[in-house]
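Visitor: Output the structure for:
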Amino acid sequence: MTAEVLVVEDEYEIANLIEVYLTNEGFNVHKYANGKDALASIESTTFDLALLDIMLPEVDGFTLCQRIRDHYHYPIIMLTAKIEDIDKITGLTLGADDYITKPFNPLEMVARVKAQLRRYKRYNHTESTENMTVSSEKVYDFAGLYINKDKHKCFLYGKQLALTPLEFSILWYLCENKGKVVSSEELFEAVWGEKYIDNNNTVMAHIGRLREKMNEKARNPKFVKTVWGVGYTIE
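Guide: This is a model prediction of the structure:
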C-alpha cells in the first residue's frame, strides 16, 4: 500500500518517529512542524491521509481539520496529548475519522493509518466505477432520502450530501437496519471494524455531524433518531 501522508507535528522526536515507521511501510510522508506551512501544502498537494497534532503553532489542528474537510474527504487522524473527551469530540465533530492519544505505540499508529486508508481506497474504487453498468444496485429511497451504495451517492430532497466515507457507511448501515434500533457498539464494530470500548464518543460525534449535514434538528430529527440508552434508528 502506497499513499501520500501529511504529518503535522511540532514535537521533533514524535514527528521523526511517525516518519520512520510510515516510510518503512512504503508511505510517502510530508512532514510539517507548524499549521501555516501545512495549510499551504494542503492547497497544493494531493494527499491520501492526514495525521494532525491538535496543539500547533500559528494554525492549530482543529483549524487544519476543518479546512481539509471544506474541500477533501481523505481520512484525518488527530494526535492529542490530552485525554479530555472534549478534544476528541471536537475533532470528530469537525470531520476527523480517528484520534490517537500521545504517548502512543507506533505499531498501533501504523495499523490505524492502514485501516483508514483501506476504507478510503474502497470508497474511491466505488467512485471510479460509478459509471459502469451495475446489475443489482443497492438503493434505499424513502421520505426524500435517496442513498445508493454501489455509486456511493446520497441525496436528500434532491440535493446531494457531501458525506465522508465513514458518514456514508453509518447512514447506509442504519438504512440496512431500517426500523431496528442499532446500538452504538454494533454500529461502531460494523463501520469501524474494531472492538467497541465503553464510553466511546466516536459514534455520537459522527452521528452529530451526519445530522448537521442533513439539516436535522438535534432534539427532533426526522431521519436519524436516538433511542436513549439503547442506540440509533432511522425512520
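
Visitor: Could you use CA atoms for every contact and neighbour count after this?
Guide: Will do.

Visitor: what's the burial count for Tyr21?
Guide: 15 (other C-alpha atoms under 10 Å).

Visitor: After the helix or strand harbouring it, heading C-terminal, what element do we hit next?
Guide: Here Tyr21, judged by DSSP states H and E, is contained in helix 12-24. Using DSSP H and E, the helix or strand that directly follows helix 12-24 along the chain is strand 28-32.

Visitor: elements contacting that following strand?
Guide: Helices and strands touching strand 28-32, by 3 or more C-alpha pairs under 8 Å, 6 or more residues apart in numbering; DSSP states H and E, are strand 4-8, helix 12-24.

Visitor: run this one through as well so I can compare:
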Amino acid sequence: MNHQVLLIEDDKELADLVSRYLSNNGLEVQVINTVGEFKAQFTQYSPDIILCDIMLPDGNGFDLFPILKKNFSCPVIFLTALDSDVSQIKGLNLGANDYLIKPIRPELLLARVNSSLRISGKGEVTKAIGPVKLDTAKRQLECFEHAISLNDDELRLLTLFMQNYPTPLSRETLFKEVIGREYDGLDRAADLKVSRLRRKIRDHGVDGLDIISIRGEGYLMQVPTQPNA
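Guide: Below you'll find the model as predicted:
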C-alpha cells in the first residue's frame, strides 16, 4: 500500500501541482484547503505524513500543529513563504519534522517527504547493527551505556548509514537523500553535515563508534564490536 500524504494548502493551483507530482512518484495525496475543512473532516484521514501550509485563510499552521500531533503520530512538514529564521525556528521548536520555503522544488519536496517517512519509526527501533541501535521514536543513537540525541539531519544521516551498512555512502547519495538535490562535484553541504555528526559521536567517546572517510567511496559508519572497557 502506498504512503498516504495529507496536504493542507489553500493555494489550489499549488496544491494540485504538488498532489500530481507526489502521486506520479508513488504517493497517495489527499488535499484540504482550510483549517475549518480539516477540523470537519480529520477523522476521515489516516496519513503517514502531513504537509501543512502556515498562512491559511482561516487560521495558522503553527496554531493547528498541536491538533495535528494530538490526532496523528506521523511526521509534519511545514510549507510556507515565510523565510525568516524566526519562523523556521518556531516551526521546528514546535516539533515539526521539516520546514520548506516556497517556491518549493518538487524534487526537494519529494526527497524530504521520503526522508521523513523513512525515519518515522512509530516507537520501534529502525535498525540494530551489533551494539548500535537507532531509535527513531526517541530520536537517539544508542550504543552500550551511551544515548546520543539527534536532530533531523543527524537522524536522516544515521538512517542512511544503517540502512546501507556496510556499504559506504557516496556524496552523490548523500546529496540526493539528505540535501535534496544532485551533487555538482563542488558543494560541501553534505560533508559539513557528516562532519557535525562525526563530531557529536566523537564527543560522546564511544570506543569504536565513528563516521570514517573512505577515499574515493564516501563515508561509512564504523561499528564497535566490544563494550567499552
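
Visitor: Can you give me the TM-score here?
Guide: The pair, once superposed, lands on a TM-score of 0.60 when counted by TM-score structural alignment, normalised by the length of the second structure; 173 aligned residues with a C-alpha RMSD of 4.2 Å.

Visitor: Single out the most deeply packed of the helices and strands packed on strand 28-32 of the first structure.
Guide: For these, the stretch with the most neighbours on average is strand 4-8, a mean of 23; neighbours defined as mean count of other C-alpha atoms under 10 Å.

Visitor: Out of the helices and strands packed on strand 28-32 of the first structure, which is closest to Phe47 of the first structure?
Guide: Closest approach to Phe47 of the first structure among those is made by strand 4-8 (5.0 Å; C-alpha to C-alpha).

Visitor: got the angle for the closest one vs strand 28-32?
Guide: 20 degrees (axes from the mean of the first three to the mean of the last three C-alpha atoms, to 10 degrees).

Visitor: For strand 4-8 of the first structure, give me every contacting residue.
Guide: Contacts of strand 4-8 of the first structure with the rest of the structure, by C-alpha atoms under 8 Å, 6 or more residues apart in numbering, involve 15, 18-19, 27-35, 38, 46-53.

Visitor: Please compute how far that strand lies from its chain's middle.
Guide: How far strand 4-8 of the first structure lies from its chain's middle: 16 Å, per C-alpha atoms, centre = their mean, to the nearest Å.

Visitor: Please name every helix or strand in contact with the longest helix seen in the first structure.
Guide: Scanning the first structure for the longest helix, with DSSP state H as the assignment, gives helix 106-128. Contacting helix 106-128 of the first structure under the criterion 3+ C-alpha pairs under 8 Å, 6+ apart are the following elements: helix 12-24, helix 165-176.

Visitor: and those helices as CSV, adding distance to Arg119 of the first structure?
Guide: Output for these, formatted as CSV (distance: least, C-alpha to C-alpha, whole Å):
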stretch, distance to Arg119 of the first structure
helix 12-24, 18
helix 165-176, 7
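
Visitor: My read is that Gly179 of the first structure contacts Ile234, right?
Guide: Yes: under the criterion of C-alpha atoms under 8 Å, Gly179 of the first structure makes contact with Ile234 at 6.2 Å.

Visitor: show me the contacts for the most centrally placed residue in the first structure.
Guide: Most central in the first structure under C-alpha atoms, centre = their mean is Asp97, positioned 2.8 Å from the mean C-alpha point. Contacts for Asp97 of the first structure were tallied using C-alpha under 8 Å, 6+ apart; they are Pro75, Ile76, Ile77, Gln116, Leu166.

Visitor: let's see 10 Å
Guide: Contacts for Asp97 of the first structure (C-alpha atoms under 10 Å, 6 or more residues apart in numbering) come out as 74-78, 91, 116, 164-167, 192, 202, 206.

Visitor: tell me which of those residues are still there in the second structure?
Guide: When you map those onto the second structure and apply both residues aligned by TM-score structural alignment, their matches' C-alpha atoms under 10 Å, the shared contacts are Tyr74, Pro75, Ile76, Ile77, Met78, Gly91, Gln116.

Visitor: just to revisit the earlier point, the helices and strands packed on strand 28-32 of the first structure: which one's closest to Lys149 of the first structure?
Guide: Lys149 of the first structure lies closest to strand 4-8 among those, at 26.6 Å (C-alpha to C-alpha).

Visitor: compared with the second structure, how much does the closest one deviate?
Guide: With the two structures superposed, strand 4-8 of the first structure lies on average 0.8 Å from its match in the second structure, counting by mean C-alpha distance after the TM-score superposition for the first structure.

Visitor: what angle separates that strand from helix 106-128?
Guide: Computed by the same axes, to 10 degrees, the angle between strand 4-8 of the first structure and helix 106-128 is 130 degrees.

Visitor: Which other helices and strands does the helix or strand following the longest helix of the first structure contact?
Guide: Per DSSP H and E, helix 106-128 of the first structure leads on to strand 139-142 as the next helix or strand towards the C-terminus. Using 3 or more C-alpha pairs under 10 Å, 6 or more residues apart in numbering; DSSP states H and E as the contact criterion, the elements in contact with strand 139-142 of the first structure are strand 145-148, strand 153-156, helix 165-176.

Visitor: Select, out of the ones you listed, the one closest to Gly61 of the first structure.
Guide: Closest approach to Gly61 of the first structure among those is made by helix 165-176 (20.0 Å; C-alpha to C-alpha).

Visitor: The closest one - contacts with which helices or strands?
Guide: For helix 165-176 of the first structure, the elements it packs on are helix 106-128, strand 139-142, strand 145-148, strand 153-156, helix 184-191, helix 202-213, strand 224-227, strand 231-234, judged by 3+ C-alpha pairs under 10 Å, 6+ apart.

Visitor: can we see that at 7 Å?
Guide: Taking 3 or more C-alpha pairs under 7 Å, 6 or more residues apart in numbering; DSSP states H and E as the contact definition, the neighbouring helices and strands of helix 165-176 of the first structure are strand 231-234.

Visitor: can I get the helices and strands packed on strand 139-142 of the first structure in CSV with distance to Ile83 of the first structure?
Guide: Putting these into CSV (distance: least, C-alpha to C-alpha, whole Å) gives the following:
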stretch, distance to Ile83 of the first structure
strand 145-148, 36
strand 153-156, 35
helix 165-176, 23
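
Visitor: Noted, bye for now.
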